[in-house]
Every structure is written in structure tokens, then in C-alpha cells.
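**Q** For reference, the sequence and a predicted model appear below.
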Amino acid sequence: MRAGAARAVALAAVVALVGLLPWLSGRDPALALLRARYAEQEPTPEALAAIRADLGLDAGPSGLLGDWFGRLLHGDLGVSWVSGADVLPSVTAGLGVSLSLMGAALAVALLVGALLAVPVLVRGRTTGGTVAAMLASVPEFLLSLTLLVTVGVWLGWLPTSGWAGPAHLVLPALALGVPAGALLGRLVADALPAVLDERWAELWRGAGTGRGRITAAALRRVLPALAGQFGMVAVGLTGGAVAVETVFAVPGIGRTALGAARSQDLPLLQGCVLALLGLGLLAGAAAALVRRRLLGPALREAGLGPPAPRGVRIPPVVPTVLGAVLVVVLGWGLLRDPYAVDVTARLAAPSAAHPLGADALGRDVLARLGHGAASTVGTAVAVTLLSLLVGLALGVLPGVAAGFADVANALPPVLTGLLVAAATGPGTGAAALAVTLVSWPPLAAHAAALVQEARASRFLVAQRAIGAGPLWVWTRHVLPSVAGPVARHAVLRLPGVVLALASLGFLGLGAQPPSPEWGLLLDESADYVERAPVAALAPAVALALLAALAVCLSARGAPPRRGSRPLLPALPLPLARPMSLVRLLSLVRPLSVRRKVRPVAARTD
């Protein structure tokens, strides 16, 4: 009940934020509209007052929100401040293009996921888990640039921009689908070996059941618990579409939203954000519905989790080497001046004076890479710390946190960045706030599980029995046992926060020139990648190394899943054919009763 109320409140707050963008922006919308439509007209008080009256901007925030919401209920998204055209046709056209791209990307994701899961089904063990994990961690904008440069520019196999035919769909679909498919394949491939080693699978094989039927039953066993993750992948496609459509100049809803944010065309931005938010919520709802259908009525409310996965085995030397390379290169860059301009070294090749070359203004790329890492990592540390505090605070109220988390999970960082940039303007602070707003749910879920476990411990029951107050119990016992594991979890997410900040910088929603922020460096270098490939690809390689390091750290130190239990216990009876989940559970219930009775019988004897 509390989760549903929190979900409704969070969704209403997001919709209200979208409706109040003209008022929250802090700039005079009438002046922006006058400059957009009538660049030659003087911004006199009379002209500005007429525009405000025409748009209803002089009614205050409540009147503005009420008028916008009333028009929204009638399907009217308003009029573009730049073109003067209705917003709804532009949103509909962009949404159609994006849905086509997302459909193709989903097909690629399913194909990649199936290929990664095939070795498990054939050999019964995970292979290539490290490759899958690294592919899943590569940001879509980075993979987009790599495909554009290698396949589109250097090899010339496929077109690099536009939306004129099926050939223009291939590279954007690969850029969106490969990371999503790698994540899906890794989830399934990590969970299947544990399922195939369970008692029921051994009994079925001993009874002569065919491999195909065992495989189908194992997939049926795994998919309900992973359905929520599949929904998150679909939500990720909506956020990744903004960057991919921008790189390949695809006229989809994401590129339209980014253009509207840059030009301060707030009515068009409002329509695009609502469309992207609706896609994310529909994906989450569809995943929840699929999970309910797969589980059936008996297990629907059991709160069951996936089987414990087998982690990716990475030699300790790999993260050590990756970390050493990054530290040496970036430390070397910190000793150099990132803003010194040498016009004679514009786009210079690597040399003793410029080890990684120079950019289009003659600035040293190594210096900008090192100083950009310092600023980006510093911002990421602040974001991670704030997310940790929010996660610990909301972890005490798991019902409320779950409701807000559902809405936060439907908002990719790029979409949140569009909203924050429209309200406050682009910048480092806006990017940090956007990432913070969507990075706390995993930490809150981890904290909630640990708090629930700590509160149920016999030690705290005894403390309360001898008269310890709630404040004493919380500050002396619960918080110390929760803060440490959740803090370590937050540290593991630090590289992912850096990548999220870089993606916003790449789209122009984060740090602004002449800042050496990594995403901004990558955006600036994309224009001269053919003339100076080393200088242009240096930030891309640094981001790729950071993504690989994040995978290594998460694989070696991921926080244990607390409060979860296997989807189905091992079965004691040989079964000749697959059975429904409800029937299987009915066979297991007598064992749970016997486990509870045995200690009592032993004490009686």
C-alpha cells in the first residue's frame, strides 16, 4: 500500500516538474520565444507582455500547471516556441522512428543474449563471461562512435547518418542492442548453471528426460526472476536512444528532445520527455506482467529471487594492470597544462612534446585527459556520496523507497539530464544532480535488505527486551551493520557514475567548454577523428578502460544479495517430465514441515 502511494506521488512529482519547466527554467520564456521567432524585433515590454498573455505565462506556477495539464488531457501538447508548429505531430513522428530503432535493437539484443546463453545450454557451464560483462558495461554513445568511425568511415560499409532505408538502421541498432544483449545474455548465462546443478535437474537426467525438456524447464525456472531485469534493459534502450540518435543523426524522439533542450523549445521538450517516460513505464509494467504470468497465482506474492549466479572469474592481475595504466597516464597528464594553446600544433600527431597529440586548438590531449579525469572523478565521488546518504535514509522505509525507486528506474540519466538542464541550464552541477536522482535505488534496496535482516536478529530482540530504546538500537547496532556493506557497494558503482556523467557531457548536458571533462572531450574530438585518430580516440580508450575496470571490480567485490532465497528448493522425488511451478511447490512443502519438526523431536528424545 505504501509502495503504491509512493509510486503515485513520485510519478505526479515528475509530471508536475515537466509541466512547470517554463517557470522552473529561471529565464523569461517570452524573451526566448521572441528571439526564436522574431530575431529582428526589439524585446520591448509591450511585446513581451503580449507573448506572456498569449501563452498564459503570467498566471503563475499553479495557473501554468493547471492550463498545461488541462490541455494534456485533451491531447494538446502545445505549440513549438521555435517553429510555431503543433508539438504533437513532431512527437508522434519522432516516436515512430525511435520505436522502429528500439524494435531492431531489441532483436539484436535477443540474438546476442541467445548466443551468449548457448554455451551454457550445450556444455552446462558459462564461457566468455568476462567479454559479456565488458560489452554490457560499454556506454551506447561510446560504442556508437566506435562503429561510426570503424565500420562507417574507415571501412565505408554502411551509412553513418540519416534515416533513408534499412541500411541506415544497422549501425544504430547494433550500438543500442549489443550492450543490452550482453547484459541479458550474462544474466541468463550466470543463472542457468546453478539451475542445471540443482537436484531436480539431476533427477530428471537420471530418469532419462531429454536435454530439450530440461533446458525448457530451466529457462522457465530462471525467467520469472529475471523479468524485472529485462524491463530495465528496455528502459535503458529509451535512454540510450538519445545518444545513439544524436551520433547517427536519426530523427527520433531522443534527438528531438535533445535539440529542444538546447534551443529552449520547452513545449517540444515537454512532449518528448512525456513520450520517453511513458515508454519506460510501459516497459516496466510489461516486465512485471510477464513475471506475474510466469510465476502463477501461488508464487506471485512470494518475493522470490533468482538463483545465486556464478560470478565471472577474473585474474587479480587484470584489474591491477588496468588501474596501473589509468593511474600512470592520468597522473602524467596532471603534470601538464590543459589550457595552453599552441596554434602551430593543431591536430599534431603524438610526439615528445604531445605524447597523445593535440586537439583542434593545439591543446595537449594528455593534459586535458588527466585534468578531465580529476574533475570527473571528483564530481562522481560527490554524486556517489550523496546517493549513499539517500540510499541509507530511504532504506529504513523499504515500502516507500520501493515506490520511488520504480519511478526512478524508469528515468534514465539522459532523460533526467534533459529535465535538469532545461530547468537550471547545462553544467557540471546539473549533470551531477541528474545522475544522483537515478543512482540511489540499488543502494536503497541493499540497505533495506540489510536493515530488515538486522531488525530480525535475535541480538536486537534481546536488546529491545532489556529496555533499549529505538534510537539506541538504530545508532549503535543497525546503522553500523548496514553502513559498511552499503558504502562498499557504493564504491563499486563509482566507475558507472563516471560513465553516466561522461555520457551527459558528450550530449552537451554536462560540463561546458573549455572544461576538459571526458564526455565533452569525446564530443569535441569526433569532428577530427579522420585527421588525428590518436588524439580523437584517446578519451574513448580511457572510457573503455574505465568500463573494463568497473567490470573487474564488480566481479571481484560485488555485494552479496541479502534476503533472497532460491526460486525453488531441490526436489526429493524423481520426475519423468517437467511440471508446473505450483505443482513443484506442492511437492516441496512437506519437507519444510519436517525441517521445522526435527529439532523439537531431538530435544524430546
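**A** All right, it came through fine.
**Q** C-alpha only now, for contacts and for neighbours.
**A** Fine.
**Q** Quick one: the helices in the stretch 151-300 of the chain, in order.
**A** Using DSSP state H, counting those that start in this stretch, the helices of the stretch 151-300 of the chain run over 167-196, 199-206, 211-247, 253-263, 266-295.
**Q** if we compare the ones you listed, which one ends up closest to Val498?
**A** Among these, the nearest to Val498 by CA to CA is helix 211-247 (16.0 Å).
**Q** What is the closest one packed up against?
**A** Applying 3 or more CA pairs under 8 Å, 6 or more residues apart in numbering; DSSP states H and E, one finds that helix 211-247 makes contact with helix 87-123, helix 140-147, helix 167-196, helix 199-206, helix 253-263, helix 266-295, helix 413-424.
**Q** Got another one to weigh against that:
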Amino acid sequence: MTALSSARAGVLIARAGGLAAVVAVIGLLPWLSGRDPALSVLRARSAEQEPTVEALESVRRELGLDAGPVALFGDWLGGVLRGDLGRSWVDGAEVLPGVLAALGVSLTLMGAALVVALLLAGGLCASTLVRGARGTARGGTGAVAAVLAGLPEFLLATLLLVVLSVWLGWLPPYGWQGPQHLVLPALALGIPAGGVLGRLVDDALPAVFEERWVVLWRSWGCSPAVIGRAAVRRALPAVLPQFGLVAVGLTGGAVAVEVVFAVPGLGRTALGSAESQDLPLLQGSVLALVLLGLVGGVLVAGVRRRMLGPALRDAALSAPPPVRVPAGRLHRVVVAVSAAVPAAVICWGLLGEPLRLNAVARLSPPSWAHPLGTDSLGRDVLARVGHGAAATLAVTLLVCLVSFVVAMAIGFLPGLAEGAAETANAVPPVIAGILVAAIVGPGPVGASIAVALVSWPALASHAAALVQEIRATTHIEALRALGAGPTWILTRHVLPAVAGPVARHAVLRLPGIALALASLGFLGLGAQPPAPEWGLMLAESLPYLERAPWAALAPTAMLLFLATLAVSLSTLPTPPTGDRRAVRHRGRRLVTGGRAYPVRMSGR
């Protein structure tokens, strides 16, 4: 078996293992939650009925809960394989028809969003493609694409709702009655996806146009159109695997978008069933969402193999490295402003009291007493923004630290790290948040666990790649030849060389982690009222958009600054990884990078 075949088999095993783990969690939800399933059923059917022993025993006999979790999980899995997802605990209706109806709505929305994403990606790449095909100076739009890609779906949905529906009145804000109701949700889902796709292709095209075959084709007299089509075909196979992540992102982003616009899709169904503890409906909805993301990834892999053709399917075809542009003065200014403005607002807000109620000042506009206005309960928005940032920052730092520690431990097991990354890619943070909320309940702890579960695998994959690279360097081989022990090499060379880049990677992910926590808070899966959390503040202000838009604009502006900071940090050029320092031996001391280390000589 070739190395590539082994790698492909490893990816398939990782995906199968990830799907099996998710299916097991979904199937065992009634018992993982730590609550009596019979009590959950009784409360779902009638909140007023007393949970007497006779009533609970009747529910257990009806549903067969006495058989235990293993037997019932087998029955549930067998039903899934037969196309039977069981019956709702709330109304007793069959789950499968409801899931299929919601799936149809979600597929329609995702199809429209994909059209928007492809059109936007084509527009972002047009300038680079045309100029590269003509052989003129390149003028990429990577910065614009990065900004669009960094916008969270729930935040963009809120902005579109405020501007295009509330202020301008061009499109309906809620519902699913006709094509006009599809426009805003499709834009909210498609614009970030289009930014991701456009940035990937726009980064890959300049290096493609520098390859020798382009010069040869121009000398033969090929037209720019022919060269442009060939360049796109050359760049796409290497970036297509990332398109699968976009498909997974659409499934996760659809949950928030469907909630904002009251779309009766699969994500909204899953969230509603989690809130009502309707576990059969939650199991079916989440399983459909996960399978939808996996099917998208498989389809993208099939398209890539089709584009490569039989001759190149086993070849290690990869795109040339993107052309890195050093960070300019404007870039540094954007980073500074994105950090300084929120810091000033937060420090000012920390001087106020976020929980003081004032019924007389409900929904007051900005004034000297309340610079950012008040919310529906008369609480000062500025104070809530400041104190919410302090709580969010503390949780974000803790999640980032835990992710870094776990990644460093798992990173020295490359096979496990790659499998974990594949599993995490199949489960968006929102889906993880729904599952964790169903187990431990909604709250900051559950939201932190959910975000951490999908944050550390990316860092672990980075650490694993660095470990493999550093272990193969010349100076590590020289240390082994000179008799240095594995523990000494690990602690003195490999670990310090890996920890720095992975720590920088973790720091760059801080704004993204904060945005993920805010999205879970927006959906009601994170911090609960009256906590001053930005996502929760945004969700609480949505019903009052027409009367008091400032209550929503304050957390929206802070989240926009956070998204801009995340994009700016992610586009900063990074130094090359790995330890490529020169190595020379002087007596019993190894000199590397200008520093001398004692070496245990073999045979001494």
C-alpha cells in the first residue's frame, strides 16, 4: 500500500470514527444528560402532571426504558437504519416527516446561499484572474475576501435585518412564505462562505500564473481566456478540500440564520427541540445536520478526484504556496484601531452597573446619562457591554489555554491529532453547542466545553505537523548520532520549537473563540439572563429593533470590531515554522543557533 493510499485510508477511518462517535452521543442523549428519561418525557408531555412513581413507571413501560441505555441505543440505531427516527416526546408525532420537511427548507436555503457564495467568490477572484491571464501586474482582493469571511453569520444576519428590512424596508424580516423571504437568509449564509472561497482561490491564483507552463502557453499564442480557464483548473483541486469545510460551515451557520429570520429549517428545529427537551426530535435533527455536512465533504472530494483524472489521482498535487504580502502601515493601523476602540469602550463601561433596573428609562436613546442608551429593562447598555467583555474575555482565555495544553499533549501523536481534526471539522461549534447543552444544560460552562471541543483539534493538527517536521531536521538527527537521549531531545529542542508557533496560533484564534462563544450566547446555549454577554444582549434586543435599534447596535459594533481584529490577525504574515538552525559539534557541546548545549556522547 502506497503512502497516499494509507493517508486516504486514515482519512476515511477518521471520518468513520468521528461519525460513529457523534452517532453514539446522539443515540445516548437521554442518558448522557444525567436526567431520568422518563421524567423528561413526562415533563415534555405535561408540565403540570406530578412525577409520581406510577406515572414514571408507566412512561418507562411505554417506551421500553427499563431495557437500559445499551439495548435502547441498539433499537434506536436499528430504527435509524430502517428509516424510523421514532416519535416526538412532546406531541407523539413521527419524527422522520418533520425532519424531512425541515431538511427541505434547509437545503433550499443552503442551495441559494451556495449560489451567492459562488457568485461572490467569482467576483472577488475576477481581478486577479484577468490580470494574471494577461500577464499584467496582480491586484488581488484578499483583504476584502478576508473581511467578508470573518463575519459571523448571526452578526451579518442581524445587520442585514436592521439595514435592509427595518431601516429601508426593502425585504420582509421574518417568515418563509415566498422567494422574497429567501433573499436575506441566503445573503447572510452566502457572503461569509463566498469570502472564504474567494480568498482561497485568490491566494492560489498568483502563484499558478508564475509557473513555467503559463509562459510557454503565452509564447504559443494562447488567449488570456484559455490561460485563465487552465489556471482555475490548476488551482481548484488543491483548494477543493477546504470547500468541504465551507459546506460544514453552512450547516452550522444555518442554525443562527434560521433563528434570526424565523425560517422553519433543520437548525431551528434542532434548537427548539433542545430547548423543549424533545430528545427524539433533537436526535433526528442533529443527525441530519451532521450527515448533511459529511455528505457535502464527500461530494467535494468526489469532484476533486474527477477534476484530477485517473493519471493524477494518486499524485501529490498541491497548489503552490500563496504569495505573502508583508503587513503594511494600514494593516497595523486596522489592528490597533480594532483593539483600541473596544478597549476604551470596555474600560468606560466597567465604571457602570450592568444589572441596575430602571423601568422609567426603558429603551431610552443615547444620552449623557446613558451614552449607548438603555435596553428593554432600563439597564445601561454601555455598562453591560463593558462587564460582558470582561466575562467573555476570561472565558475565552480559559478555553484557549485548555485547547493549547490539550493540543500540545495530542500533537505528539500525529495519527490521533489528524483523526481528531477530521472529527472536529465534521461538527460545527453550533452543533457541538446543541449537543453539550442537551447533556449539561445551557450555560457558560456548556458553551465553553462546546467551543473547546472544536478548537483544540486544529491546534493539535498544527502541533503534529511541526513535530514531524522538526524530528526530521538535520540537527535532530545529529543529536541522535551524538548520543542524546529521547527525553533530552524532546524537552530541550522539539517541545520549545513546537510550543512557540502553536502558542502564537492559539493567540490568533482568541477573537474567533470569543465570536463562537457569542454565537452560542445569541442562540441561548451560552450565558443565561441577566448575564451581560454580547451574544445574549444582541438576542434580547432583536424584538425591539424598530423601536430601539441602538440596543442592538452596541453589541453588534463590538462584535464587528472583534471580527475585524480576528481577520487582521489571521492575515498577518507568519515566520516559517520548524527549527532550521545550523548545527555544529564542538567537543561535548552542540552549538545550534548560537547557543551551546551539553550532549551525552554514546559510549562515554
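**A** Sure thing, it's come through. Just so we're clear, the structure is a prediction, and the values are computed from it rather than from any experiment.
**Q** Do you know the score for how well these two fit?
**A** Once superposed, chain against chain, the TM-score is 0.90 (TM-score structural alignment, normalised by the length of structure 2); 563 aligned residues with a CA RMSD of 1.8 Å.
**Q** if we can go back for a sec, quick one: the helices of the stretch 151-300 of structure 1 as a markdown table, columns for distance to Ala500 of structure 1 and mean neighbour count too.
**A** Below are the helices of the stretch 151-300 of structure 1 laid out as a markdown table (distance: least, CA to CA, whole Å; neighbours: other CA atoms under 10 Å):
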| stretch | distance to Ala500 of structure 1 | mean neighbour count |
| --- | --- | --- |
| helix 167-196 | 15 | 25 |
| helix 199-206 | 41 | 18 |
| helix 211-247 | 11 | 21 |
| helix 253-263 | 16 | 23 |
| helix 266-295 | 18 | 21 |
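**Q** Now render those as CSV, adding distance to Pro470 of structure 1.
**A** Shown next, in CSV, are the helices of the stretch 151-300 of structure 1 (distance: least, CA to CA, whole Å):
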stretch, distance to Pro470 of structure 1
helix 167-196, 39
helix 199-206, 44
helix 211-247, 35
helix 253-263, 48
helix 266-295, 36
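**Q** So which of the ones you listed is nearest Ser515 of structure 1?
**A** Counting by CA to CA, Ser515 of structure 1 lies closest to helix 253-263 out of the helices of the stretch 151-300 of structure 1; the figure is 18.3 Å.
**Q** For the stretch 301-450 of structure 2, just list every one of the helices.
**A** Along the stretch 301-450 of structure 2, the segments classed as helices by DSSP H, counting those that start in this stretch run 329-349, 381-410, 414-425, 429-440, 444-471.
**Q** quick one: contacts for the corresponding residue of structure 2 for Val377 of structure 1?
**A** Counting by TM-score structural alignment, Val377 of structure 1 corresponds to Leu393 in structure 2. For Leu393 of structure 2, the contact set (CA atoms under 8 Å, 6 or more residues apart in numbering) comprises Ala514.
**Q** measure Leu393 of structure 2 to Pro529 of structure 2 for me?
**A** Distance, Leu393 of structure 2 to Pro529 of structure 2, using CA to CA, to the nearest Å: 18 Å.
**Q** re earlier: could I get the helices and strands packed on helix 211-247 of structure 1 in JSON lines, plus columns for distance to Ser525 of structure 1?
**A** Shown next, in JSON lines, are those (distance: least, CA to CA, whole Å):
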{"stretch": "helix 87-123", "distance to Ser525 of structure 1": "26"}
{"stretch": "helix 140-147", "distance to Ser525 of structure 1": "11"}
{"stretch": "helix 167-196", "distance to Ser525 of structure 1": "19"}
{"stretch": "helix 199-206", "distance to Ser525 of structure 1": "53"}
{"stretch": "helix 253-263", "distance to Ser525 of structure 1": "20"}
{"stretch": "helix 266-295", "distance to Ser525 of structure 1": "27"}
{"stretch": "helix 413-424", "distance to Ser525 of structure 1": "21"}
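**Q** so which of the ones you listed comes closest to Glu453 of structure 1?
**A** With CA to CA as the measure, helix 167-196 is the member of these nearest Glu453 of structure 1 (24.2 Å).
**Q** Remind me what that closest one packs against, helices and strands.
**A** Secondary-structure packing of helix 167-196 of structure 1 (3+ CA pairs under 8 Å, 6+ apart): helix 87-123, helix 129-137, helix 140-147, helix 211-247.
**Q** Can you check which of those helices gets nearest to Val541 of structure 1?
**A** The nearest among these, by CA to CA, is helix 140-147 at 9.3 Å.
**Q** closest one to Val14 of structure 1 among the helices of the stretch 151-300 of structure 1?
**A** The closest of these to Val14 of structure 1 is helix 266-295. By CA to CA, the value is 9.4 Å.
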